[in-house]
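J.: 3D model of this:
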Amino acid sequence: MSTLDRYIPGVPCWADTEQPDPAAAAAFYSGLFGWECENAMPSDEDTPYFVARLKDGDVAAISGFYDGAPQQPTWNTYIWVESADETATKLTEAGGRVLQAPFDVMDQGRMAVCADLEGATFMVWEPRAHRGSAVVNEPGSVNFNDLYTRDPESARRFYNAVFGWEILDLGPGGQMFTLPGYSDHLDLLYPGNTAEMVAMGAPAGFENVVASLSLIDADSDIPPHWGITFAVADADEAAARAAELGGAVVAAPADAPWTRVTVLRDPAGVVFTAGQFVPENASVTS
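T.: Now for the predicted structure:
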């Protein structure tokens, strides 16, 4: 097995959600995705941090609200960086904001809470003991980190300046952020990964995708934000199960390029997407 990290600088590497009742949220997501959740915080800590696992590999985490932090339930995206401090400086120079200056998270890593030009928040993560999600792109794990924006051009400039991301235009399939050279790293981790994508008919450049870019409808009051898409084996079953567990279906399962997707809401009101990989839908238009 390769000893290389799954991630390189500029790649989303972790996701967690802040919840008013983290134990209830853990029950919901465990029932939906089959997670096993364990509180990673010391017993004397008031705020839990439930690490979710599949196949003994870390997937994501669920926490409560911390003192001084916004009391708004959400899913957070963490982006791997070499230096949280240097990235915070670069981000500010690109017009973004550092909402919480870089700080150490015990021996796990160093992070900062940031916002882009439109105010969409995300975290930068300088890894130490914690090396990001060990299970991704499998049912029950993170499949995509999704930026929802009203100004895709400013988003392109900002994330290119900070992380070196470029845009891959998929036409009816939307737009994706890519990190040039990421596929070289993935081929070291999984020999033949790029060749398999080509053989499957994936669009040129898709092997370097690190996140998606979606335009917010002009008549929507949804603010710019980072969201999460989880992979599922069956989008229809995921939607039905979410409703059974006390969540809600925001958008019923529907076919999209390469996928079948549904938009769901957890009991605390956090919206997320569940996507089923359907190669037969390659030619479907959105």
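J.: drop to CA atoms for contacts and neighbour counts, all remaining ones
T.: Will do.
J.: can you give me the helices for the stretch 101-250 of the chain?
T.: Secondary structure of the stretch 101-250 of the chain (DSSP state H, counting those that start in this stretch): helices located at 152-163, 182-189, 193-200, 235-244.
J.: Distance to residue 113 and mean neighbour count added to those helices, as a markdown table?
T.: Formatted as a markdown table, these follow (distance: least, Cα to Cα, whole Å; neighbours: other Cα atoms under 10 Å):
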| stretch | distance to residue 113 | mean neighbour count |
| --- | --- | --- |
| helix 152-163 | 14 | 17 |
| helix 182-189 | 24 | 17 |
| helix 193-200 | 33 | 14 |
| helix 235-244 | 30 | 19 |
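J.: this one as well, want them side by side:
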Amino acid sequence: MSYVTENQPNGTPTWIDLGVPDIDRALEFYGALFGWEFEKGPAEYGSYTMCRHNGKRAAAISQNAEPGEGTWWNMYVAADDCDATAKRVVDAGGTLVIEPMDIMDQGRMAIAKDPTGAQFGLWQGRAHLGCEIVNEPNALVRNDLVTPNPGPAREFYATVFDYTLDANPDMPEFDFTFLRLPAGNEIGGIMGNPEAPSSRWETLFEVADTDETVARARAAGGTATDPEDTVYVRQSQITDPFGTPFTVGTRTTEW
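T.: Below you'll find the predicted structure:
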């Protein structure tokens, strides 16, 4: 198992959470889909619920206080120093939606948008490290930015997090750039798509069998595209009962 026992290196996607208008319905859906167990938080904190897989924190789901706001899987990037990274975000042309703030003893966070409008979070872990299980079935495996304007996005993330940018020779027909930490670890990518209606960080969950997961999603009240094979993964885009899109995939090769 890929268990995380300390803060991830600076710039690594480290946590995901979801806001929904009906948390009980969300727990029913994601429990049926991934087999997660839930630790529901107090109502005064939006019923912020830890989703556990094999006893480890895999994600969180909360009650969205603004029903008309929509739903999202929000990605948080590990920050050794949340305040300093937030300043780098602004200096590089991004904006802060939520200024750095402490979340009790759990950590320090901020919410930002890059120059293309894609939202992401910063997380400086303390008692809460982020995802404690990754790169395993029914857990987070990667995040990719899909944007109609990839040039400014590449420049921004390389400036803020010191990523190196590499082309993908396996997919020459696509405008796809690997994002790597200074040490060389791949943490995700940027997909340029002129037809994308907006810029958004997309979340991919690994699953043991994409076809079976699609069947579970449809049975639980979600929708899903028919599974398709790509260079690295057999995948499907699933939409939960609230209209939240995400991708599931079974790896056919390492990326």
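J.: Could you report the TM-score for this superposition?
T.: TM-score for the superposed chains, counting by TM-score structural alignment, normalised by the length of structure 2: 0.92, backed by 249 aligned residues with a Cα RMSD of 2.0 Å.
J.: For the helices of the stretch 101-250 of structure 1, could you give me TSV that also reports distance to residue 4 of structure 1?
T.: Shown next, in TSV, are those (distance: least, Cα to Cα, whole Å):
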stretch	distance to residue 4 of structure 1
helix 152-163	20
helix 182-189	7
helix 193-200	15
helix 235-244	32
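J.: So which of these is nearest residue 62 of structure 1?
T.: Set against residue 62 of structure 1 and scored by Cα to Cα, the helices of the stretch 101-250 of structure 1 come closest in helix 235-244, at 17.0 Å.
J.: against structure 2, where does the closest one fall?
T.: On structure 2, the counterpart of helix 235-244 of structure 1 by TM-score structural alignment is residues 210-219.
J.: In stretch 104-118 of structure 1, which residues are buried?
T.: Residues 109, 110, 111, 112, 113, 114, 115, 116, 117, 118 are the ones in stretch 104-118 of structure 1 that count as buried (16 or more other Cα atoms under 10 Å).
J.: In structure 2, what stretch matches that stretch?
T.: Mapped onto structure 2 using TM-score structural alignment, stretch 104-118 of structure 1 covers residues 102-116.
J.: Please compute how far that stretch lies from its chain's middle.
T.: Centroid displacement of stretch 102-116 of structure 2 relative to its chain, using Cα atoms, centre = their mean, to the nearest Å, is 14 Å.
J.: list the contacts for the most centrally placed residue in structure 1?
T.: Computing the C-alpha centroid of structure 1 and ranking residues by Cα atoms, centre = their mean puts residue 145 first, at 3.1 Å. Residue 145 of structure 1 sits next to 12, 77, 210, 211, 212, 226, 227, 228, 229 when contact means Cα atoms under 8 Å, 6 or more residues apart in numbering.
J.: Tell me how far the alignment partner in structure 2 of it lies from residue 34 of structure 2.
T.: Superposed on structure 2 with TM-score structural alignment, residue 145 of structure 1 falls opposite residue 143. Separation of residue 143 of structure 2 from residue 34 of structure 2 (Cα to Cα, to the nearest Å) stands at 18 Å.
J.: In three-state terms, label residue 38 of structure 1 for me.
T.: Here residue 38 of structure 1 is recorded as strand under DSSP: H, G, I helix; E, B strand; the rest coil.
J.: Count the neighbours of it for me.
T.: Using other Cα atoms under 10 Å, residue 38 of structure 1 is surrounded by 15 other residues.
J.: Correct me if wrong: residue 17 of structure 1 contacts residue 66.
T.: No. Using Cα atoms under 8 Å as the test, residue 17 of structure 1 is too far from residue 66 to be in contact (12.0 Å).
J.: Name the residue in the two with the higher neighbour count.
T.: Neighbours were tallied for residue 17 of structure 1 and for residue 66 using other Cα under 10 Å; the higher tally belongs to residue 17 (21 against 12).
J.: Need the three-state assignment for that one.
T.: With three-state DSSP as the basis, residue 17 of structure 1 sits in strand.
J.: in what helix or strand does the nearest residue to it once chain neighbours are set aside lie?
T.: Spatial nearest neighbour of residue 17 of structure 1, chain neighbours left out: residue 75 (4.3 Å); criterion: Cα to Cα, 6 or more residues apart in numbering. Residue 75 of structure 1 is part of strand 74-80 when elements are defined by DSSP states H and E.
J.: and the next element down the chain from that strand?
T.: Taking DSSP H and E, what comes next after strand 74-80 of structure 1 is helix 84-93.
J.: pretty sure residue 250 of structure 2 contacts residue 209?
T.: Yes. If you go by Cα under 8 Å, residue 250 of structure 2 and residue 209 touch, sitting 6.0 Å apart.
J.: Now do the contacts for the residue mapped onto residue 48 of structure 1 from structure 2.
T.: In structure 2, residue 48 of structure 1 lines up with residue 47, judged by TM-score structural alignment. By Cα under 8 Å, 6+ apart, the contact list for residue 47 of structure 2 reads 23, 40, 41, 62, 63.
J.: Considering these, which possesses the most neighbours?
T.: Of all those, the highest neighbour tally under other Cα under 10 Å goes to residue 62, namely 24 neighbours.
J.: So that residue versus residue 73 of structure 2, what's the distance?
T.: Applying Cα to Cα to residue 62 of structure 2 and residue 73 of structure 2 gives a distance of 11 Å.
J.: cool, and residue 98 of structure 2?
T.: Following Cα to Cα, the distance that separates residue 98 of structure 2 from residue 73 of structure 2 is 17 Å.
J.: more neighbours, the two?
T.: The residue with more neighbours, out of residue 98 of structure 2 and residue 73 and counting by other Cα under 10 Å, is residue 73; that gives 22 against 13.
J.: give the contact list for that one.
T.: For residue 73 of structure 2, the contact set (Cα under 8 Å, 6+ apart) comprises 16, 17, 18, 19, 202, 203, 244, 246.
J.: Recalculate using a threshold of 7 Å.
T.: 16, 17, 18 (Cα atoms under 7 Å, 6 or more residues apart in numbering).
J.: Alignment lookup: it to structure 1.
T.: Mapped onto structure 1 by TM-score structural alignment, residue 73 of structure 2 lines up with residue 75.
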